[in-house]
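> got a predicted structure plus its sequence, pasted below:
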Amino acid sequence: MTILLLLVIYLAFISLGLPDSLLGAAWPVIREDIGAPLEAAGYLFMIISAGTIISSLVSGKVIRRFGTAKVTFISVLLTAGALLGFYFSPSIFWLVICSIPLGLGAGAVDTALNNYVALHYKAHHMSWLHSFWGVGATFGPIIMAQFISGQQAWRSGYLTIATIQFALAAILLFSFPLWNMVAKNRSMTLAEETIEEETLEHDKHVKPLQIRGVKLALLSFLFYCGVEATVGLWGSSFLVNVKDLSAATAAQWVSFYWGGLTVGRFLTGFVTFKMSNRMLIRIGQITALVGAALLVLPFPHPISLVGFIMIGFGLAPIYPCMLHETPTRFGKTHSQTIMGYQMAVAYTGSTFLPPLLGWIASLSTIAIFPFFIVLYISVMLLSSEQLNKLLRKKVLVG
């Protein structure tokens, strides 16, 4: 039953990734069809991100009230309805309206399932879970590409993804008994609780943000997602304008970065059998930092490709391992709320740090790109190591 439920969760994460890359892939056709300005896509992205941040922040209370299964089902249903709304939208106004539930649904699914897997499954499942998100994010544009050659065919792409989401919502609905059975089988006795867990849970009335180390964890998530999104958004521009590569070659090199990230997460699932989350986080951060340094130094062009691949491989284990560490770091009582905070801050990083670099680059030069990547990774590494020091002291409340 546990494995069957895990398959349902994997499917849910594929569905979470499917809509994430749709807007960018379809926007050139959408804006022409509805007469929207080019920059409107940025506004839609911000609205979706805002909804995701809000739902992540409130997810702790909502999930405690209704449970992970019901929240996931309702959120996927909300996402499916929003995508169906995109299909019917006659103007940019209605796309704005539909972007609100799209963001709200995505944030709740992300937070609920990440915390559930962190509590009930081993670390390798968390890494593979995020690999399945990559599968969804990869196939979203592929599905859309099959439709955007005809007039208004982008709508058929959104309808197809919406249909997949409704089908998943039906699977989640019928899986409710499965969630209940697994929950009963996972009941724990006090004898199975570790001394560390008892220490973390000794005061259930402590507010999550009062737990020492939470703010450092949030800082790590902010800069992790800032790095991941910044490299993906501005990597090609750096290669074209600074390294003098063609746009096609630059795009291909950046695709190797995403490939390194996705493949790295799949491989991390196997490595977790031999190494701890903390060690993988540290190794990943150092690897990414070395890769960023290769972009700073005046090496030949092939070394830049190595740098992008190293950044991707380095970032691969960090996010899923940090998520999986949440109950261990801060206790199971507060893990759901803290997970919501972490997801909200992560989305904040991916929303605002890439535009920050773009704004500064517009006033200077895109050559600052690798220096910002080094800075972001360094802050993430320092905050993570400081958190590890606090954890070793085992005095987290204060």
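Now that the structure is in, tell me what you want to look at. Numbering: from 1, shown residues only.

> hey, let's count contacts and neighbours off CA atoms from now on
Will do.

> His334 reaches His205, doesn't it?
No. Using C-alpha atoms under 8 Å, His334 makes no contact with His205, being 9.7 Å away.

> which of those two has more neighbours?
Taking other C-alpha atoms under 10 Å, His334 and His205 do not tie; His334 has more neighbours (21 against 9).

> excluding its backbone neighbours, what's nearest that one?
Leaving aside its sequence neighbours, His334 sits nearest to Pro208 (C-alpha to C-alpha, 6 or more residues apart in numbering; 6.1 Å).

> now do Ile92
In space, Ile92 is closest to Ala36, 6.4 Å off (C-alpha to C-alpha, 6+ apart).

> Lys61: what's it in contact with?
Contact partners of Lys61, counting by C-alpha atoms under 8 Å, 6 or more residues apart in numbering, are Thr337.

> okay, one more to line up with it:
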Amino acid sequence: MAQQSEYDDPPPDVESSGTPEQSDSDEASPAVLASHDARDVYGKILSTNFGILCAGFNDSSLGVLIPYIQPWFHIGLLEVSYIYLVNFTGGFAASFANIHICSYLGTGGTLVFGSIVQCAGYVLMIWAPSYPAFILGFLFTGFGIALQDAQANSFTVTVRNSHRWLGVLHAIYGVGTILGPLVANTVASHTPRWQSYYLVTLAAGVVNIALVAWTFRHGLFKPNNASAKDTAGRELRETLTHPAIWFLTGFFFLYVGTEINLGAWLVQFLVEVRHGDPEKVGYVASMFWSGFTLGRIGLAEVTHRFGERRMVFVYIALALAFQLMFWLIPNIIANAVSVCLLGFFIGPFYPVGLYVLTSVMPPELHLGAIGFTASFGSIGNAAFPFLTGAIASRAGVGALHPIMISLLVGMTVFWALIPKQRRIQLT
């Protein structure tokens, strides 16, 4: 008798239960994909991972650019925080539109559509004749990235050994978050126009479009199954009426807000409060994202072995300790080490949360639930940086720390409310 962890992969007969109706599209239905080995869908794994890499590249760079954006447009922190409010609007719209768009365009078509919308945002940012035009670009990137995030996660969870592939997917996101601040800081500090950074993201976005269009070319812009258009509304309603979805969504909302909030205001805190040089402390952001990425790689199997539910509580406690060290120790080197370790312990939360979702939600609602929580959770990457910026404009950027502690405590509450899955005995 072998014993699985609290939230282990369901048996194959559960994953592929039912006889899905095939459409004219060559795209397999989710239930069929769930029975495939990763070797059968390597191209799609590659393209979805690259799309998430681009998302990480995008999400981590803005915090480094804030010291350059302010003097360029002659604005304060409150006006900077409007960027996150606009980004929030895009992500919020995508969270409800995702399942309907996918019902018409299918997984590949929705990924292509999302990446095109994302690139449209970068065009606006590069052009940027005024600050309103610049922040309008974030409406498009917020919407496009949220769609891709939802679809990439929904696709990945259908591959066998999904807990490992989710770990890879979100580790790749972490690689993007490391590269983003490095490239953004280099471009902003060594070129006359910091907006040139968005030429890099636009080029990556064009490659993303090409990769997704090629790997999902069979049945591109066709629904995954014939009944998708008819069942999209019902599936969304059933998903939203399941109690567990709201606890999980709350956890994702606060978690994404935690990681992006720290990445967004970390450099500004080190400049204003610790009096660091923007060109030098800009690289501290990459230390945070490096720890974040290493956590997703190094803690994946440990978390799965000892139980996702238990280990997330342990990681949150450690994250709180390092957040307090960052706040209370007035030394830039100590702060860099603290945020690196904080990132390490919160890194696994997103893939772990998605994996747990597949254990507490009915199988027929998995894809809709993952799409909703992934896209709605991405709203947190705009809501809390906006809140922090609005408060910092009056109270100073030191307000980052009590907000971070509140987010970590809130995550603990939501995680405790998620229904506990019994261990499964396998013969």
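It's in. Everything numeric in this text was worked out from a predicted model, so none of it was measured.

> please state their TM-score.
The TM-score (TM-score structural alignment, normalised by the length of the first structure) is 0.76; 369 aligned residues with a C-alpha RMSD of 3.9 Å.

> what comes into contact with stretch 179-197 of the second structure?
Stretch 179-197 of the second structure is contacted by residues 56-62, 64-65, 68, 125-126, 279, 282-283, 285-286 when judged by C-alpha under 8 Å, 6+ apart.

> quick one on the thing from earlier: now for the residue nearest to Ile92 of the first structure, how many residues are close by?
16.

> isn't there a helix covering it?
No. Using DSSP: H, G, I helix; E, B strand; the rest coil, the assignment for Ala36 of the first structure is coil, not a helix.

> tell me what the longest helix along the first structure is packed against?
Looking across the first structure with DSSP state H, the single longest helix is helix 332-363. In this structure, helix 332-363 of the first structure makes packing contacts with helix 40-66, helix 92-120, helix 214-241, helix 318-330, helix 369-393, judged by 3 or more C-alpha pairs under 8 Å, 6 or more residues apart in numbering; DSSP states H and E.

> which among those is found nearest to Asn185 of the first structure?
helix 92-120 (10.9 Å; C-alpha to C-alpha).

> taking helix 332-363 as reference, get the angle to that closest one.
Angle, helix 92-120 of the first structure to helix 332-363, by axes from the mean of the first three to the mean of the last three C-alpha atoms, to 10 degrees: 130 degrees.

> quick one: the following helix or strand past helix 92-120 of the first structure to the second structure mean distance?
Following helix 92-120 of the first structure in sequence order, the next helix or strand is helix 123-145 (DSSP states H and E). Aligned to the second structure and superposed, helix 123-145 of the first structure gives a mean residue distance of 2.5 Å (mean C-alpha distance after the TM-score superposition for the first structure).

> separation between the residue nearest to Pro223 of the second structure when sequence neighbours are not counted and Gly396 of the second structure?
Distances taken as C-alpha to C-alpha, 6+ apart place Gly106 nearest to Pro223 of the second structure, at 4.0 Å, with adjacent residues excluded. Gly106 of the second structure sits at a distance of 46 Å from Gly396 of the second structure (criterion: C-alpha to C-alpha, to the nearest Å).

> ok, Met310 of the first structure - contacts?
Neighbouring residues of Met310 of the first structure by C-alpha under 8 Å, 6+ apart: Tyr257, Gly260, Thr287, Ala288, Val290, Gly291.

> list the contacts for the first one?
With contact taken as C-alpha under 8 Å, 6+ apart, Tyr257 of the first structure is in contact with Gly232, Phe308, Ile309, Met310, Ile311, Gly312, Phe313.

> try 6 Å
Residues near Tyr257 of the first structure by C-alpha atoms under 6 Å, 6 or more residues apart in numbering: Phe308, Ile309, Gly312.

> now swap in the last one and tell me
Residues in contact with Gly291 of the first structure (C-alpha under 6 Å, 6+ apart) are Gly307, Met310, Ile311.

> please name the nearest non-neighbouring residue to the last one.
This means Ile311 of the first structure. Distance criterion C-alpha to C-alpha, 6+ apart; nearest residue to Ile311 of the first structure, sequence neighbours excluded, is Ala288 at 4.1 Å.

> now the corresponding residue of the first structure for Val360 of the second structure. Nearest residue, chain neighbours left out?
Taking TM-score structural alignment, Val360 of the second structure has Arg329 as its aligned residue in the first structure. Spatially, and ignoring its direct neighbours in sequence, Arg329 of the first structure is nearest to Leu391 (7.0 Å; C-alpha to C-alpha, 6+ apart).

> Tyr255 of the second structure too?
Distances taken as C-alpha to C-alpha, 6+ apart put Met411 closest to Tyr255 of the second structure, at 6.6 Å, once the chain neighbours are dropped.

> so that neighbour is in contact with Gly250, correct?
No. Applying C-alpha atoms under 6 Å, one finds Met411 of the second structure not in contact with Gly250, separated by 7.7 Å.
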